[in-house]
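Novice: Sequence isn't available, so here's the structure alone:
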C-alpha cells in the first residue's frame, strides 16, 4: 500500500447566467421565494451545443494551466456524471481523447448522482493506494439543465451546470486521504429519478418524461437524517472529532438542507463551503466547485482537514476526509 494525495484542481462553468429574475419570466415564482427556500440567486446554463464532455475538458485545462500539470502520464480517467453526452461511449473516453491522454490509460464514467464526485475520489484513492495506478484524473460534471423541466418550479429553480477536476497521485508518505464512509438506500430510489429503459422503480410507476423528477420533501428528510449519522461514523473510523475539521463541504443541494444538517451535527455554518448561490445545484460538480472556490478565495490551505460529503439519487451518500497537497500555482485560474 502507498499514499495518495490531491495535487491539483480546476473548474469550469458555462458563460450563460440564469438569474432568479429570468425564472420569473418562465414560471410562477419570484426572487424572494427562491432565495428564502434555496439560497440560490443564479445558475449557469450550458449552450445547446455544449455538453458534459466540454465542461470536463475545460475544467481539466484550467487545472493544467494553474498547476503546470501534464496529462501524458495519467493512467486512469474517472468522470462522475448523471448527464453523459451518450450512454456510450463514456464521457471519460471522450475526455481522454481530447486531452491526448495515453491510449494505455483506463477511462470510465461513474454514476452515483450528487454523491458521484466523492465516490470517484474514493475509487481513485483505492486505485492509487493499491499501487495499481499512479496518477488518476477525477472529474465531477453535469449539464443538469438539459434534463430539467422548466415548467416545474419546484425543480427548475435549483439546477445548473458545471464541472470540477482534481488529480490524485501516488505519495510515498502517509497520503492525504484520512477516512471515508459510503452508503445507499435503494428503497428510496423512486424519490429522485429520470426514466430510462425501465419505467418502474420499487414497484412504483415512474413519470416517463425523460426529465428529472424529484420528491424534494422526501429527499430533504432522508438527507437531514442520513448525512449527520454518516459523518459521525466517518469521524469514528478516522478517530477524529468535528472540532478537528477545518471545512465541511457538503453537496450544494439547497441551503435549507445544509443548514439543518449542520444544526444536527453541531457544526458552525461559517465553516461550510458551498457553490450554490451563483451556480445552483450542479449535481456531481457541486463539491469540487465549492472546494475550488474555497481555494481561490484563500480559505482552503494545504494540510487542513476537509470533510466532503455527497448525497443524492439512489439514494446514495459518500463522505471523504482529506488533506490537500496542492502544487504551487503557476498560472491564474479561469474566471468563473
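Specialist: Cool, got the structure. Predicted, not measured: the structure shown is a model, and the values here were computed from it.

Novice: From here on, just use CA atoms for contacts and neighbour counts.
Specialist: OK.

Novice: Tell me how many other residues crowd the residue lying closest to residue 259 once chain neighbours are set aside.
Specialist: Once flanking residues are discounted, residue 259 sits nearest to residue 269: 7.0 Å by Cα to Cα, 6 or more residues apart in numbering. Using other Cα atoms under 10 Å, the number of residues around residue 269 comes to 15.

Novice: Below is an additional structure, to be compared with the one above:
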C-alpha cells in the first residue's frame, strides 16, 4: 500500500478584519435600537430586553480577539448585520473558487508541483456556495487539473475527513496526488444579532496537497494514520437548505443560521475528542509523551486547553498546541489546517503530531503525522 505525505499547504486570508471592539459597538447599537423600538412591550413584560455584549466577555468566553471576513461593512451595518456578497454571473468564478485558487496555488508551490501533477480535487467545507455543479469541479477547471473532483461536507471536521478520503485514493492507486481544499465563508451562516454566538466565526480557505511518498519532491509530513468518528447531535445545527424560503436579505428564521447549545457542546465534545486521540495514538503504539505538536480545531480556546491537557496529561505549551483562534476566530474546517500551516515548521525529523478537528454532527477526525 502506498505511503502518503502532506507535501504542501496553502492559506487564503481575507483582507478585512473585525476586532472584538468593532463587533461589540455594532452589536450594542443594534441592542439599544431594538430595546427602544420595543420599549412598551418590554415595560409590560411581554418581551425580554436584549443584553449588550463586551470585548472582554468575548475574549473570556472564546479566546477570540478578532476575525477575518470577506465583507466588513455589511456585518457592522446595524440595519443589515450580514456580509454583503453580491451574486456573481455563471461566467465568473464563484467566491469559494476564488478563495480556493489562492490557497491551492500556495500549496502547489510549496510542494514543487503544478496542476498537471494533480489527479483529484476535493473541496471539503461546512457550507457550499451551491449544490451543483460542484465547487470542486469549478476549482479543478480553473486550475487546469485533469482527473476528477467532488465536494464533501462534514461541518468543522470536513478537512480531516477530506484528508482521509485523499489518503484512501492515493493508497488504493486511484490517484497519485490530491488537492484537498477548505473554502469557509463562515460569516455567511452566523447570526450577528445573537449575543451568545455573534463573535464566533471568521472566513478563510486552506489547502492541503497529499501525494505518494515515493513521488514527492519535498520532505513534508508522512500520514501515519487517520481516525474518524461521528455521533448525531442537535447541539450544533443549521437548518438552511434548498427547501427553505428566505427574506430579501437571503436570511430566514434564526434556526436557518448557526445555532448551538454551547455548554452541552463543551461537556460532550471535549471527552469525545480527547478519548479519540488517545485511542488513535495507542493503536499506532504512540504514547502521549511522544507527541510534539497538537494542531487542534480552532473553535474555543478553553476547549483546546482542556483537550490537550487530557491527551498529554499536563498543560500544553503554546508551541505544543498552537492557536490561531485569537486572530482568525473559528473558521470551521480550515481552523486546524491554518494552525498546521502556520506552525508546522521547527520540528525535528521524526517528530510526531496530530491534526484534529471536531464540530457539528458531532464529527471528529484525527490525523497522525510524522515529520520527514
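Specialist: Looks like it arrived, so ask away. Bear in mind that the values here come from a model prediction, so they are computed numbers and not experimental data.

Novice: which residues of the stretch 1-150 of structure 1 fall in strands?
Specialist: 3-12, 16-19, 42-45, 76-80, 106-110, 135-143 (DSSP state E, counting those that start in this stretch).

Novice: Deepest-packed of the ones you listed, please.
Specialist: Counting by mean count of other Cα atoms under 10 Å, strand 135-143 has the highest mean neighbour count of these, with a mean of 32.

Novice: Against residue 87 of structure 1, how distant is residue 200 of structure 1?
Specialist: 19 Å (Cα to Cα, to the nearest Å).

Novice: just residue 100 of structure 1 next, same as before
Specialist: According to Cα to Cα, residue 100 of structure 1 stands 22 Å off from residue 87 of structure 1.

Novice: now the helices: where do they sit in the stretch 201-350 of structure 2?
Specialist: 262-283, 301-312, 325-328, 334-342 (DSSP state H, counting those that start in this stretch).

Novice: compared with structure 1, how much does the third one deviate?
Specialist: Just to be clear, that refers to helix 325-328 of structure 2. Mean deviation of helix 325-328 of structure 2 relative to structure 1 after superposition (mean Cα distance after the TM-score superposition for structure 1): 0.6 Å.

Novice: Residue 309 of structure 1 - that's part of a helix, no?
Specialist: No - under DSSP: H, G, I helix; E, B strand; the rest coil, residue 309 of structure 1 sits outside any helix and is assigned strand.

Novice: Spit out the contact partners of the alignment partner in structure 2 of residue 251 of structure 1.
Specialist: Here residue 251 of structure 1 is matched to residue 297 in structure 2, going by TM-score structural alignment. Neighbouring residues of residue 297 of structure 2 by Cα atoms under 8 Å, 6 or more residues apart in numbering: 156, 304, 332, 333, 335, 336, 356, 357, 358.

Novice: and residue 313 of structure 1, what pairs with it in structure 2?
Specialist: In structure 2, the residue matched to residue 313 of structure 1 (TM-score structural alignment) is residue 360.

Novice: What separation do you get for that match and residue 115 of structure 2?
Specialist: From residue 360 of structure 2 to residue 115 of structure 2 the distance is 33 Å (Cα to Cα).

Novice: Between these two, tell me which one has more neighbours.
Specialist: Higher neighbour count among residue 360 of structure 2 and residue 115: residue 360, with 24 against 18, using other Cα under 10 Å.

Novice: what about the nearest residue to that one once chain neighbours are set aside, how many neighbours?
Specialist: Leaving out its chain neighbours, the residue that sits closest to residue 360 of structure 2 by Cα to Cα, 6+ apart is residue 236, at 5.1 Å. When neighbours are defined as other Cα under 10 Å, residue 236 of structure 2 has 18 of them.

Novice: when you align them, which residue in structure 1 goes with residue 236 of structure 2?
Specialist: Aligned by TM-score structural alignment, residue 236 of structure 2 pairs with residue 191 of structure 1.
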